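# just the structure for this:
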Amino acid sequence: METDIPLLDMLLRLSVASGLALLLGLERELRGKPAGLRSHMLVSLGAAAFIIMGMSILFATAEGDPSARIDPTRVVQGIIGGIGFLGAGCIIRSGTDVQGITTGASIWLAGAIGVAAGINNFALAAMVTALALVITTVLGRFERDVIQEAKD
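From the prediction side, this is the model:
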């Protein structure tokens, strides 16, 4: 059983988390949204760091007292809750107009990308990033062009 995450592996996981979130943040940045490149990268990097810390604690206590073990799903639960709070801060309501929901959701998704990269599931992190980019760019364009014209 692996008992320690090598430093280069940690760096790779953190880099993948930051790099993939960069793509989501760039899309938000190019649209002039309040949370852009750095915000998405920092959220994903933080999520990856927290799950790596949780795994490190789990590995360190695996051979010791079983009551000292941690539940990695609780680490993920804390990450999701904390990032959800950040994402909610991007949502602004003014009368009947609501803005920032997609940016809030993309921040929350950056956390998921960070957790996936942090647990060394780069394929999942990349697929989530790719699908998120399709949703925000292609469907965003569709939403603006087709649906807006139908309303007019």
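
# going forward, measure contacts and count neighbours with C-alpha atoms only.
Noted.

# how about Ile70, what does it touch?
Going by C-alpha atoms under 8 Å, 6 or more residues apart in numbering, Ile70 touches Gly54, Ile57, Leu58.

# out of these, who's the most crowded?
Gly54 (21 neighbours; other C-alpha atoms under 10 Å).

# secondary structure element for that residue?
helix 37-61 (DSSP states H and E).

# now the second one, please; I'll put the structures next to each other:
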Amino acid sequence: MITDLLEPQLLWPILGAIIASAVIGGEREFRSSPAGLRTHVLVGLSCCLLMLAAVHQIAWLSDALAEVIRIDPVRIAHGILTGIGFLCGGVIFREGFSVRGWKGTNR
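Sure, this is the predicted structure:
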């Protein structure tokens, strides 16, 4: 079971997601933005794992009936985008009559 998780078709996308999100998060950390390295790595890794689960679930559910399995990775991708949008919406702060948010600007 553990050896199945170390297959290159699962390991390379995970490593790629960690590296790509670490680069983006490191740049955000360098510029002292609210969402930094840890946040980006966690979001990137969780998105990667969810999409891998969506794409490979037919192989993992091989003993289930074919009529029961409904695979639609696009719906999972849509859910991930909705969740990230919800998280980004929480970055906008209201202070009195001014609103701070994206790029830390006052409006």
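
# including distance to Pro6 of the first structure, could the contacts of Ile70 of the first structure go into TSV?
Formatted as TSV, the contacts of Ile70 of the first structure follow (distance: C-alpha to C-alpha, whole Å):
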residue	distance to Pro6 of the first structure
Gly54	15
Ile57	14
Leu58	15
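
# return the closest of those with respect to Ala112 of the first structure.
Nearest to Ala112 of the first structure among those: Gly54, at 15.2 Å, using C-alpha to C-alpha.

# quick one: that closest one from Val75 of the first structure, how far?
Per C-alpha to C-alpha, to the nearest Å, Gly54 of the first structure is found 6 Å from Val75 of the first structure.

# excluding its backbone neighbours, what's nearest the residue nearest the centre of the second structure?
By C-alpha atoms, centre = their mean, the second structure has its centre lying nearest to Cys47, at 2.7 Å. Distances taken as C-alpha to C-alpha, 6 or more residues apart in numbering place Ile80 nearest to Cys47 of the second structure, at 6.6 Å, with adjacent residues excluded.

# counting contacts, what elements does whatever helix or strand the one you found lives in pack onto?
Per DSSP H and E: Ile80 of the second structure is located in helix 73-89. Where contact means 3 or more C-alpha pairs under 8 Å, 6 or more residues apart in numbering; DSSP states H and E, helix 73-89 of the second structure is packed against helix 37-60.
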